[in-house]
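Colleague: all I have is the shape, not the residue letters:
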């Protein structure tokens, strides 16, 4: 039986979940890419080649690679999973009863692989054949009845392992809401997770306040930093903190406000851990980044009964080092000057994936940041990302660690 669990950002990576770019990216057009949160139209075959090289680099280091779509297909063998997936996919108010009933029948008749494709790549109006009522007659032929999910590429956001629990997140943007529902089906119905002794115990959930995985950094065993900005709300941090404290998964949660901007949509676009005491960080915000340390005052029978103590804001690096019980959290800057730093931060220079202490995967194009990492004793595993980066995400964004070796 496979073991699952993660207690840090840098313990040796054993198992990771990825999503290979698929037909959902071919649904992007200049008219819908903004709504679907992409800054451009990726060259899909090149993006697939880049992603295959990323997966190969992980396997070369002994990492087991799981693919989200393969897990989803296998989970959809379950009638419970099929019914839930179809119900949530057809819950939009834009369909109407006639079209919804037709689509429900068609989806129930699909094989698990076909259903997974419909759920991830979407269904256009002109693909249902017409003749299914007023709504389909009035919609444009290329309107989506079920939207595609191009951001599935970024598996980091829809779930986060915290020790032996998996947090099902709540994604803020409407274009991504169904991603976390599909991820929950995998953790609930796939045999790999369903049949773990005593079951996989989940925390949080897509129906709770917004928390996205890109904002959650496991700084050290027992210390979790959570960015609060465009995607994760203060209420989401509070809910998550109550749950991890009640479950004994952490002793400190650092709430870290970040600018509500596209360039800093998640905390991991600003900084990522590359060693137990080293972090690569965007220098243009390093001096202003603050953190509120949250701990438990009085315990209670349920998460809602906990009293949370919130300390005054401190510089992030100071607050993190205190919580981690180390003297200094060493900062490695992105780039060498403010302009280069801004360019390489936009190109996900901070968004590294540690596969072991002092070993990190990074986009090859961020030359100066990678050079600074190497000067600090970090081995950099370079991958191409000219097409993968069009959705604003780097190696960390594209990976959900399922299992790491514990640091202690």
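Modeller: Yep, that arrived. Bear in mind the structure is a predicted one, so any value in this text is a computation, not a measurement.
Colleague: rest of the way, CA atoms for contacts and neighbours
Modeller: Fine.
Colleague: strands of the stretch 1-150 of the chain, start to end?
Modeller: Per DSSP state E, counting those that start in this stretch, the stretch 1-150 of the chain carries strands over the ranges 13-18, 64-67, 123-124, 144-146.
Colleague: could I get these in JSON lines, plus columns for distance to residue 267 and mean neighbour count?
Modeller: Converted to JSON lines, those look like this (distance: least, CA to CA, whole Å; neighbours: other CA atoms under 10 Å):
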{"stretch": "strand 13-18", "distance to residue 267": "20", "mean neighbour count": "23"}
{"stretch": "strand 64-67", "distance to residue 267": "25", "mean neighbour count": "17"}
{"stretch": "strand 123-124", "distance to residue 267": "33", "mean neighbour count": "19"}
{"stretch": "strand 144-146", "distance to residue 267": "30", "mean neighbour count": "20"}
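Colleague: now distance to residue 51 too, for these, in TSV please.
Modeller: What follows is the strands of the stretch 1-150 of the chain, written out as TSV (distance: least, CA to CA, whole Å):
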stretch	distance to residue 51
strand 13-18	9
strand 64-67	12
strand 123-124	25
strand 144-146	26
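Colleague: looking at these, spot the one closest to residue 316.
Modeller: The minimum distance between residue 316 and these falls on strand 13-18, with 25.8 Å, by CA to CA.
Colleague: which outside residues touch that closest one?
Modeller: Applying CA atoms under 8 Å, 6 or more residues apart in numbering, the contact partners of strand 13-18 are 62-68, 153-155, 354-356, 398-405.
Colleague: in the stretch 201-350 of the chain, what residue spans correspond to helices?
Modeller: Assigned helices in the stretch 201-350 of the chain, in chain order: 234-246, 283-286, 316-324, 338-346 (criterion: DSSP state H, counting those that start in this stretch).
Colleague: hmm, back to that, can you select the buried ones from the contacts of strand 13-18 in PyMOL?
Modeller: Selection of the buried residues among the contacts of strand 13-18 in PyMOL, burial being defined by 16 or more other CA atoms under 10 Å:
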select buried, resi 63+64+65+66+68+153+154+155+354+355+356+398+399+400+401+402+403+404+405
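Colleague: presented hereafter is structure B, for comparison with structure A:
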């Protein structure tokens, strides 16, 4: 049972995998006469203890945590299973070992009733493929509950009733310089067992603490390559790190309210049901504390923290902050979708439509199908609220190849291609507005726009989000002016729409042809709504925010598109649109405002494309980040592993995926220089991208039964809503391949190069 991914470098990342032991009849070994030997306050009701333990495990699995049980990991080790069946303290796996980024350290329990337990956990870690730095051995004593981390650079060990200075010194020898830059020795007053009963990190700048106990003795702070410690109080160290404290009372400390485990960074944790005030304080800061009964477990000094040994927590250097709310997400959805398409596709659609009602029907149909996809995707984003939901849903449902294929296509085909195509359109319009005609000027303007948005997003997710709101607002305002021009200011067309010889007729064959070609044309204009899910890991309260923002965004887009078409058709008949498909917007503006209007519409289109480009460059790096971070550990020690680590780099100052943002910018500029043709890029990326969207929507049928909780948003009309989306998009793929086989098959061929690459990476990851 080798793990492909493991390692813990912080207390507050996404908890992926945890090692636990479900207790059983061995608890009957604990009696009134030997309570101190096993650290129980009183004998427990075995059935109730196991029942409450199962409720605790359920809370972890509800949050998507992979729970590994010792008896499963050691299923082939009869000696270990026999030992475990007799040891009531084996359920406290936290105390027996500590897993770090590069390996684990076996602890040295102080109580004689626990001597030898750590050996069984060591066997389990070996079976999981986790190497050992070493073992702390008697007369040195230290237990895992006395070890924690602050940030990802400081290991903290408490000197207390269960640990001596020899124990903390042994741990310091193992980890200082290799696993951490700093090591903090924290002496605790008499009567306190572990630091995890007094202090618990929730996030990089947030902790739960009983400060009175931690202000008694000075602590020794060691730095790598420096044997002389600096002395300071623990609370002073927290102040230096600018860590906010949620203080708890002595009564709350004694009943175990600190016994909390973070499961999803910045939003979810598991703890005791009696920690009511703490849950309220956490809720004020955007947290949800999933609880279970405390009474019976705490009689044996158990709880969520004491009874878990984390083996894989997503690295804090690969975690993004949850800062974005509904306005930003809605703006990103609208900004990503409404780009250049709405100015060009009405004319293209006129080539295959014969009546106005067909135009309104196809725009409404595509909007409805997109809404179905968005609602399904919103549920997936709440099931897996992590950066790069597209990638993680495929990975979770269909295995590592599906997730890698999605990342491969997005990163190397559709992502840079989309950015390059939009950048070229931006450059072309910018050249017209500023009078710098020519293909070279068009490329220069496009490159400048890409560089601008890369720099903006490197400043931070909030900067990028605010910029997107401003650009989206400007875009909507400009389109509103265009709608008003067509509906209220321009003189309406006097002649009725006349079907051309190329238009689809009203016979069944004509309607099918119109549906196939029309859906393809209009779906291109709706493309981009999925990209907002790439930043799911940075959304506040994703269970509420994502469904509302996705639904509102798609409905807003559909209404805007219908109004634009209504304005266009009021001024320009269908047969005139067929003759000038790319100039419809300029004709409408000119009819309302003259030559000034034509110039204004060019500026409008320029702003619109600029906003779409900004939305892509904000969201695509999150996908690159998610893919790269998943392969960092699997490719460690290789050249390609170094590349993945660089792409997965998160700026410690702005907490944005800086490495991925720079990568997307460079790849987009390369694609901008290589392709040069917007229409060719669209054909090239259409089939791979839409096939992936259909595949991702299908994951709802697998992930909902596995991950859904009572609080998770559920897609209305399930299962019909996702099924309708899959059928319509499937028909689109068939139509695209039939009518344009060369470019679509070329895109598919490049996508399939992911197969040998994934095989190579899988071999590296063993």
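Modeller: Yes, it's here. Everything quoted here is computed from the prediction, not taken from an experiment.
Colleague: out of the helices of the stretch 201-350 of structure 1, nearest to residue 212 of structure 1?
Modeller: Per CA to CA, nearest to residue 212 of structure 1 of the helices of the stretch 201-350 of structure 1: helix 234-246, 9.1 Å.
Colleague: which elements pack onto the closest one?
Modeller: strand 202-204, strand 223-228 (3 or more CA pairs under 8 Å, 6 or more residues apart in numbering; DSSP states H and E).
Colleague: helices or strands up against the longest one?
Modeller: Packed against strand 223-228 of structure 1 by the contact rule (3+ CA pairs under 8 Å, 6+ apart) you find strand 216-220, helix 234-246, strand 252-257.
Colleague: what about residue 308 of structure 2, distance to residue 60 of structure 2?
Modeller: Distance, residue 308 of structure 2 to residue 60 of structure 2, using CA to CA, to the nearest Å: 10 Å.
Colleague: now do the buried residues in the top helix by length along structure 1.
Modeller: Across structure 1, the longest stretch assigned as helix under DSSP state H is helix 44-60. Buried residues in helix 44-60 of structure 1, counted by 16+ other CA under 10 Å: 44, 46, 47, 48, 49, 50, 51, 54, 55, 57, 58.
Colleague: translate the last one into the numbering of structure 2.
Modeller: In structure 2, the position corresponding to residue 58 of structure 1 is occupied by residue 60, as judged by TM-score structural alignment.
Colleague: now swap in the second one and tell me
Modeller: Applying TM-score structural alignment, one finds that residue 46 of structure 1 aligns to residue 48 in structure 2.
Colleague: grab the nearest non-local neighbour of that match.
Modeller: residue 296 (6.9 Å; CA to CA, 6 or more residues apart in numbering).
Colleague: element containing the one you found?
Modeller: Here residue 296 of structure 2, judged by DSSP states H and E, is contained in helix 295-299.
Colleague: report the distance from that helix to the chain centre.
Modeller: Its chain's C-alpha centre and that of helix 295-299 of structure 2 lie 35 Å apart, by CA atoms, centre = their mean, to the nearest Å.
Colleague: tell me which residues are up against it.
Modeller: Everything outside helix 295-299 of structure 2 that qualifies as a contact, by CA under 8 Å, 6+ apart, is 40-45, 48-49, 52-53, 255-256, 303.
Colleague: which residue numbers in structure 1 go with the helix ranked longest in structure 2?
Modeller: Longest helix of structure 2, by residue count under DSSP H: helix 595-632. The counterpart of helix 595-632 of structure 2 in structure 1, using TM-score structural alignment, is absent.
Colleague: check which helices and strands whatever helix or strand comes next after that helix is in contact with.
Modeller: Remark: after helix 595-632 of structure 2, the chain's next helix or strand is helix 639-647, criterion DSSP H and E. Applying 3+ CA pairs under 8 Å, 6+ apart, one finds that helix 639-647 of structure 2 makes contact with helix 595-632, helix 658-674.
Colleague: tally of neighbours for residue 32 of structure 1?
Modeller: Counted with other CA atoms under 10 Å, residues neighbouring residue 32 of structure 1 total 12.
Colleague: now it: how far from residue 157 of structure 1?
Modeller: Distance from residue 32 of structure 1 to residue 157 of structure 1, by CA to CA: 21 Å.
Colleague: work out for me the element residue 557 of structure 2 sits within.
Modeller: Assessed by DSSP H and E, residue 557 of structure 2 sits inside helix 542-571.
Colleague: okay, that helix sits on what stretch of structure 1?
Modeller: Going by TM-score structural alignment: helix 542-571 of structure 2 matches no residues.
Colleague: for residue 464 of structure 2, which residues are in contact?
Modeller: Listed by CA under 8 Å, 6+ apart, the contact set of residue 464 of structure 2 reads 456, 457, 618.
Colleague: enumerate every residue touching the first one.
Modeller: Neighbour list for residue 456 of structure 2: 463, 464 [criterion: CA under 8 Å, 6+ apart].
Colleague: how far away is it from residue 163 of structure 2?
Modeller: Residue 456 of structure 2 is 49 Å from residue 163 of structure 2, by CA to CA.
Colleague: picking up where we left off before, among the helices and strands packed on strand 223-228 of structure 1, which comes closest to residue 273 of structure 1?
Modeller: strand 216-220 (7.1 Å).
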